[in-house]
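# No letters, just coordinates:
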């Protein structure tokens, strides 16, 4: 599962120029077989005997956490590469995509299975290099070159601080085995410094403040590259923090993680609400979702982190791969007669229904399947996120169908969805519990930060829904300005016409 995708990248780079479509299919097939292998490893890990091996000196092991993350890596890779076979048909750079996607798949698999700190850092760096290669597919476009420059700069900073942490920890404690890190947690005055460096590396890869400018600059990449980036690569920050959780539980690291995650979540949500283009809105949506993921890491809600990054990975890959269909649907909707303006009373009733119906459905689901509030407090955090998502979906439904029947139909759909979601969260949390760190932030802090973030986002939603005012226009204008990227004047490559 690590070697074959890497060999596929080497073969596509050497011989792919003549048979790019065949190599693309082979890359998708390889990722699909890797997904089946991840399923087998999940079954084996559930039995209490995780798979392990040594590849060219790199020790790898697949416990329950690694098996779930491998399902994400190979699942997203197989779907995106299969999509790219048709999307890039006839494109002279199609073989280049197979090279980058296969290399990224191999490095990501190494990132989630490496049993040593050095192996994890090496996989981390290779994954960043593979992404930069993919972002440079259309190097003749100035926007693509600007995206590669911004991404490479952020990744270089993150890689330097991560390798600095690896060097300090190796010099101080020797080679660190991640399989026994929880039981043999190192200690000493250097631990807060190492933890801070690891957090900075995670923030850079997940496009968190102050490294938030590189992700919106990558929109010139083709859709399959964007899907791999937003569904997989940006999750690496959360994966790094989960796998190195015993090293990043100090107050300094926790405060830095909570602050960056909460600020990025609010900032990116505001930008997303005002972005007029689909890919721009999706990019800022990803940034906000990563803010939530990083926030849960800071609060020690490791179960919520893993569940969210896996769910978001498949969800965001679907959104990017279907963005063309969404644009076509929006054009068809624009040609229809506009709906009559909604009255203030009906708007208030719709907002109340959008807020109340998901809450009632989730409450009923919790009554059927009670919460398991343990060391991670993950399930309440995921319920808050599910309520916000359900409220947004219900509001979208009621905005198109303004009737009591529409509200009743929304309630009829929300209840079974809430039950299924609750059952899935309980099953995944129970499966992952033995492989997750036990330490968590105080429950009071978790609820305080989560409640404050929800209150801020609720205020932004109310501001968006209310009629236009001076405050509304001022916030809108500042958000548009904050989300604008100034494109530098880049020199055109030799031999390329503008």
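That came in fine, so what should we check first? Since the structure is predicted, the reported quantities are computational estimates derived from the model, not experimental observations. Numbers count the residues shown, from 1 in each chain.

# can we go C-alpha only for contacts and neighbour counts from here?
Noted.

# Check which helices and strands the one helix or strand residue 118 maps to sits against.
Following DSSP states H and E, the helix or strand that holds residue 118 is helix 117-135. Identification of packing neighbours for helix 117-135 by 3 or more CA pairs under 8 Å, 6 or more residues apart in numbering; DSSP states H and E yields helix 94-113, helix 142-173, helix 223-231.

# Use this one as the comparison:
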């Protein structure tokens, strides 16, 4: 455990206490005093990351700790304005600090028991945070689903801790590599279930879409930090010699990646699209971990957390931006520009691949997803109505980013998170997922019975089944999930 960890814990505990203190002035949002100890915690987490980089020890854990604490502070600063006048504001500040404390405790833990304690503390705090969204039926559905799915994951983790401790006679994470036989298989499977539940992936995916009903600050914390912890759990238990765990995490991630991506296209609401986008990204993260690409997964975690937090915090102005865009004259997309933009990005990526050793990387198959996304982005830039110099500058920036990702980030990511002896899925699984994803996206944009079935599946993803018809003598609000009742 890092020497910074006790100080970080003390700072976050101070933030919880500060949120509960009575305010000396009425001009401040109740509970917002938690921001100042949070800033101190962020400074300590920065020192911890600097020390980890200097010692080349647990860079992933130190990075994730800083990410969680810093994003918590940013969201709390946003909430000090967003929740002004909200009677639940004090609960938000206290619970968000408590959730950060649980997450950082799990990150800094050297033994499986302390890791599980921090993990469960974060779970309980997050469920309580979701409940601060109000007393409406949608919030009640979100709390119920979250409690069921996350408690299943926590129960699986605690069972894995008991099995590992009983089998090795030690609670140390370093002893996990000595597991073998049935104990190793069971621990690997249970940890995979816990990671799948936290990531909101299939078959425990129903809780994450339901959380769109909660407040914007809670959504930002959920999607920027909480759901990403599954990658850390898989990394901590990666020494366990189990082939079952990667298969569970990989298949769950692949199914979620495929269907959540399609579900995102069926949602008309801003937060709904962002929620399904997060689910798809978490599916990719689980798939990357199952393939053994832990370094790449953590680079993905950092980028996703920063990007998704900014999107959720800016969701309130989405309608204003849409109305402003609708008032502008529409122009026909340039087909030639679309082709040129895509070819430019693909060509740049090909040149970068030729000059690098990315193909020698054992998880190079994941470049299929990244480069296809970059090519689509290039096509959209090329087809846009912006002026030619603007499009050229954007395409140049995108091409430079692609070169940097292929030549620097991709091969260098694994050096930051060294993992040895990890059991991983064969690369053919990722190829199959990529082919199915491309085919599904093409089919859903066409017409016909197959497209209709895919659309119906995506539209229903994460929703409860339709209620049975209400008898004529029963009240209109009787029966069925709350999501479908009249209120």
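Everything's here; your move. Being a predicted model, the structure only gives us computed values, none of them experimental.

# Can you pull the TM-score for these?
Aligned and superposed, the two chains score 0.86 in TM-score terms (TM-score structural alignment, normalised by the length of structure 2); 464 aligned residues with a CA RMSD of 2.9 Å.

# Tell me how many other residues surround the alignment partner in structure 1 of residue 320 of structure 2.
Here residue 320 of structure 2 is matched to residue 328 in structure 1, going by TM-score structural alignment. Residues near residue 328 of structure 1, counting by other CA atoms under 10 Å, number 11.

# ok, now the one 10 residues further on?
By the other CA under 10 Å criterion, the neighbourhood of residue 338 of structure 1 contains 8 residues.

# try residue 469 of structure 1
Counted with other CA under 10 Å, the burial measure for residue 469 of structure 1 works out to 10 neighbours.

# if I look at it, how far off is residue 463 of structure 1?
Applying CA to CA, to the nearest Å, the value for residue 469 of structure 1 to residue 463 of structure 1 is 9 Å.

# Ok, residue 124 of structure 1 next?
Distance from residue 124 of structure 1 to residue 463 of structure 1, by CA to CA: 40 Å.

# next one: residue 452 of structure 1
For residue 452 of structure 1, the distance to residue 463 of structure 1 under the criterion CA to CA works out to 17 Å.

# Between the two, which has more neighbouring residues?
Summary of the neighbour comparison: residue 452 of structure 1 and residue 463, criterion other CA under 10 Å, with residue 463 having more neighbours (16 against 12).

# quick one: contacts for the counterpart of residue 400 of structure 1 in structure 2?
Taking TM-score structural alignment, residue 400 of structure 1 has residue 384 as its aligned residue in structure 2. Shown in contact with residue 384 of structure 2 (CA atoms under 8 Å, 6 or more residues apart in numbering): 333, 334, 337, 391.

# again, only this time at 7 Å
With contacts taken as CA atoms under 7 Å, 6 or more residues apart in numbering, residue 384 of structure 2 has the following neighbours: 333, 334.

# just residue 125 of structure 2 next, same as before
95, 98, 99.

# Closest to residue 137 of structure 2 out of the residues you listed?
Minimum distance to residue 137 of structure 2 across those is 21.8 Å, recorded for residue 95 (CA to CA).

# Please report the distance of that closest one from residue 185 of structure 2.
Taken as CA to CA, the spacing of residue 95 of structure 2 relative to residue 185 of structure 2 amounts to 35 Å.

# Between the two, which has more neighbouring residues?
Each of residue 95 of structure 2 and residue 185 had its neighbours counted (other CA under 10 Å), and the higher figure belongs to residue 95 (23 against 17).
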